[in-house]
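# Provided below are the primary sequence and the corresponding predicted coordinates.
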Amino acid sequence: MACSSFVKRVAETDPQTSFFSINWNYMPPSGSSIVHPHLQVNCGEVPTNELRAQVEGSSRYQKENGRSFWEDLVETEKESKERYIGEIGTTFWSMNFVPFSFLPDVLCVFAQNHSLASLDKDSLRSFLDGLSRIIAYFNSENILSYNMSVFSTREEDFFRVNARISPRLFPRAIGNNDMAYLQALHKEPFTVRPPEAEAPKVREFFH
């Protein structure tokens, strides 16, 4: 709640700031340092590369098709059922079509929210409920570290607030980690478990 309140204050006082994210590195494999609870809020005039791709892609899709990319994404994933996990309140949950991490990551779309600056308490509670279920699934798979980002712009009709929760692995005894040249240098996502295979496992935590 403190993070969303901060974003709202920034949006109200600085009209040049248009891009927002709430981020979490949980445990050292995700990039954290000492173990302590906190989230990192980014607010700026220039989006990160991922947020820029989302904004530009969403805007282009709506101009070319006359429909919301995010609404079409939700509808398509629900119909295919391959990666669909469930819905809680106004939040939609699915395994991400193209995982960013070695293990499949999870996508959440805030179906009725265009910006963190106007996020309502019900949507926030729905997200936290779903997030707790994703963490329970991670625990069942002995996944003890993850990154999370919630992406947002100002109020843009073509955009929806969305989140990505990405598992990270602890180094094994030989000291290797969960990224290699393919991800680090070629920017090619690679996963050892298909999202479609993981979806039924995660879905159990939403019933």
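Alright, I've got the coordinates. A quick note: this is a predicted structure, and the numbers were derived from the prediction, not measured. Numbering: from 1, shown residues only.
# make it CA atoms for all contacts and neighbour counts henceforth
Noted.
# gap between the residue most central in space within the chain and residue 128?
The residue lying closest to the centre of the chain (CA atoms, centre = their mean) is residue 164, at 1.6 Å. Residue 164 is 13 Å from residue 128, where distance means CA to CA, to the nearest Å.
# what do you get for residue 55?
24 Å.
# So between these two, which is more surrounded?
With neighbours defined as other CA atoms under 10 Å, residue 55 and residue 128 compare such that residue 55 has more, 21 against 14.
# who's in contact with that one?
By CA atoms under 8 Å, 6 or more residues apart in numbering, the contact list for residue 55 reads 153, 159.
# secondary structure element for it?
Residue 55 is located in helix 49-65, with elements delineated by DSSP states H and E.
# Show me which residues of that helix are buried.
51, 54, 55, 58, 59, 61, 62 (16 or more other CA atoms under 10 Å).
# Am I right that residue 30 is in contact with residue 149?
No - Residue 30 is not in contact with residue 149 according to CA atoms under 8 Å; the separation is 11.9 Å.
# For stretch 198-207, list every residue counted as buried.
For stretch 198-207, by 16+ other CA under 10 Å, it's 198, 199, 200, 202, 203, 205, 206.
# adding another structure so you can compare the two:
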Amino acid sequence: MTIAFQKTEEWFAFHDSQGNAIERKTEIRFDPLTGESSRLVYDAGLAIAPPDLREAAEMTSGAKCPFCPENLLKITPVFPSEIAEQGRIFQGDAVVFPNLFPYSKHNGVAIFSAQHYVTLEEFTAAMIKDAFLAAQRYIASVAAADPQARYASINWNYLPHSGGSILHPHIHVVVSEQPTNDQALIQEKAAAYRQQYGTEYFTDLYETEKKLGDRWIGECGDVGWMHAYAPKGHNDFQAIFSRAHSLEELREQDWLSFGEGLTRIFAVLTEQGFASFNAAVNIPIRPEARQPVHARLIPRFTLGMLHTSDINFFQALHREPLSYKVPEDIAAKARIHFGAAE
């Protein structure tokens, strides 16, 4: 087990308008797997105000929303019979159907329920479990019908700040012959790690972070949560399914545990003023991938009266994430919400 947490510091020295000396630190951290860097930058007191979307919810719900009950079975498309005998996949209140504007060879959309606007506080573990279990069933159907399908992920744009174009809560299930850049990099680096050390990276990360405790948050069932050492956002929560190393090893209980953990993470976001996020769950389709199911979640927001995006040239063009928040501090806040799950 060899997980290396590396960082360096840079200091910017200047003077204020009165001639007083000022120093500001930028801490550059390197991802333990990929080596990619991210920067912890000076926080002048980031204050986030969650958007009020109640009026938007009223204006876009019901007959105006393709995912609401009035339209769901009339407007949404259907899968071919080899993917879903009924054309769609149903699990509790969740429904999976094809994306009209696909990102990949196979792209399903799963709604959580009939409720058009669900706040973070209103999500339940059971609601999350049903949607992600339905997504898993879709991936399994695709894998059985298409042997070329090798890469699968479940992705969540929650609310408009995250890039979500429809307010009704939904997730994207993407299955492809080709990996995304992130999936390809993780696969390459994880294989190199396994060859060098003879162990699996995410399992080692799970065990190392749990032992160290600095960024460890807690567990719900067999799903462990921690904050990323080199964050991709102003919070960056990672989840590792310790006993599920492929699609076929995922159990319904795992999704319930994941949902329970997510509701606690949502509480951490809420108390900081965050309301929107991007999340992704990577699921190895074939057992030979030898990699646990793992997830990542970062909040999305805007700043100030101009509603400035939280992403600027550093993230968009230099591919260098910035964070005003210190991972160890956020992990300490989050641990409070996981106390009962230890």
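Perfect, I can see it now. What you are looking at is a predicted structure, and each value in this text was computed from that prediction instead of being measured.
# what range in structure 2 matches the next helix or strand after the helix holding residue 55 of structure 1?
Heading C-terminal from helix 49-65 of structure 1, the first helix or strand you meet, by DSSP H and E, is helix 69-80. Alignment of helix 69-80 of structure 1 against structure 2: residues 201-212, by TM-score structural alignment.
# in that stretch, what counts as buried?
By 16+ other CA under 10 Å, the buried positions in stretch 201-212 of structure 2 come out as 201, 202, 203, 205, 206, 207, 208, 209, 210.
# Show me how far it is from its chain's centre.
19 Å (CA atoms, centre = their mean, to the nearest Å).
# Give me the mean deviation of that stretch from structure 1.
Once fitted to structure 1, stretch 201-212 of structure 2 is off its aligned match by 1.1 Å on average (mean CA distance after the TM-score superposition for structure 1).
# if we can go back for a sec, sort out which one of the buried residues of stretch 201-212 of structure 2 lies nearest residue 303 of structure 2 for me.
Checking those against residue 303 of structure 2 with CA to CA, the nearest one is residue 209 at 31.8 Å.
# and the closest one, what does it touch?
Counted by CA under 8 Å, 6+ apart, residue 209 of structure 2 has contacts 215, 216, 226.
# So which of these is surrounded by the most neighbours?
Within the contacts of residue 209 of structure 2, neighbour counts (other CA under 10 Å) peak at residue 226, which reaches 28 neighbours.
# quick one: the strands in structure 1?
In structure 1, the segments counted as strands under DSSP state E are 19-26, 40-44, 84-88, 91-95, 106-110, 145-153, 162-168.
# residues in structure 2 aligned with the first one?
Mapped onto structure 2 using TM-score structural alignment, strand 19-26 of structure 1 spans residues 151-158.
# Now tell me what touches the matching stretch from outside.
By CA under 8 Å, 6+ apart, the list of residues contacting stretch 151-158 of structure 2 from outside reads 132, 135, 139, 163-164, 167, 169-179, 183, 276-285.
# Go again with 7 Å.
Defining contact as CA atoms under 7 Å, 6 or more residues apart in numbering, one finds that stretch 151-158 of structure 2 is touched by 163-164, 169-179, 276-285.
# Narrow the residues you listed to those that are buried.
Neighbour-count burial (16+ other CA under 10 Å) is assigned, among the contacts of stretch 151-158 of structure 2, to 164, 169-176, 179, 276-285.
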